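Enquirer: okay, here's the prediction I keep looking at, along with the sequence it came from:
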Amino acid sequence: MPDDTSKTDSDRKLISLKEDYEVRDWANSLGCTPEQLRAAVEAVGHSADRVREHLSAKRAKRAVR
């Protein structure tokens, strides 16, 4: 999440996987594991909105099974 408090808006829109604490915080926020977060970022990019949608779609698919 934000490293530079003057850039909090952009930090909330993009997911960075560079720092362990950022991965942990994003995974907690999105309700997934760090591995699932990394896979989602690899699949759809660093946009928090796109990652959120991707994870939701995967959960919906699992619920249907």
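Expert: Good, I have the coordinates. These numbers were taken from a predicted model, which means no experiment stands behind them.
Enquirer: could you use CA atoms for every contact and neighbour count after this?
Expert: Will do.
Enquirer: wait, is Cys32 part of a strand?
Expert: No: going by DSSP: H, G, I helix; E, B strand; the rest coil, the assignment for Cys32 is coil, not a strand.
Enquirer: I'd like to know how far it sits from Ser6.
Expert: 28 Å (Cα to Cα, to the nearest Å).
Enquirer: below is an additional structure, to be compared with the one above:
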Amino acid sequence: MTETPRGRAQGRKRVAGGQDHEVRYEAKKEGVAKDAVKKSVKKVGNSRTKVEADLEKKI
């Protein structure tokens, strides 16, 4: 894991469903609505690979 300038670990393997910027990024990347990303996070958890796999099934 990489570190931020403050020395904190940076978790790029997670999608924080409550963080609007992360939801927007994932929605744009996958070409789906923000609501679809939020529902997917609720359904499969916040693992980025699981969320992306779930969104691929919906397309």
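Expert: Received, thanks. On a predicted model such as this, the values are computed, not experimentally measured, just so you know.
Enquirer: the more surrounded of Cys32 and Ser6 of the first structure?
Expert: Ranked by neighbour count (other Cα atoms under 10 Å), Cys32 of the first structure and Ser6 place Cys32 first, with 14 against 9.
Enquirer: aligned counterpart of that one in the second structure, please.
Expert: Following TM-score structural alignment, the counterpart assigned to Cys32 of the first structure within the second structure is Val32.
Enquirer: same check, this time on Ser16 of the first structure
Expert: By TM-score structural alignment, Ser16 of the first structure lines up with Ala16.
Enquirer: which SSE is its match in?
Expert: Counting by DSSP states H and E, no helix or strand carries Ala16 of the second structure.
Enquirer: please name the residues that touch it.
Expert: 22-23, 46 (Cα atoms under 8 Å, 6 or more residues apart in numbering).
Enquirer: hmm, 6 Å instead?
Expert: Contacts for Ala16 of the second structure were tallied using Cα atoms under 6 Å, 6 or more residues apart in numbering; there are none.
Enquirer: any idea how far Glu30 of the second structure is from it?
Expert: Relative to Glu30 of the second structure, Ala16 of the second structure is positioned 16 Å away (Cα to Cα).
Enquirer: His21 of the second structure now?
Expert: Distance check for His21 of the second structure against Glu30 of the second structure: by Cα to Cα, it reads 14 Å.
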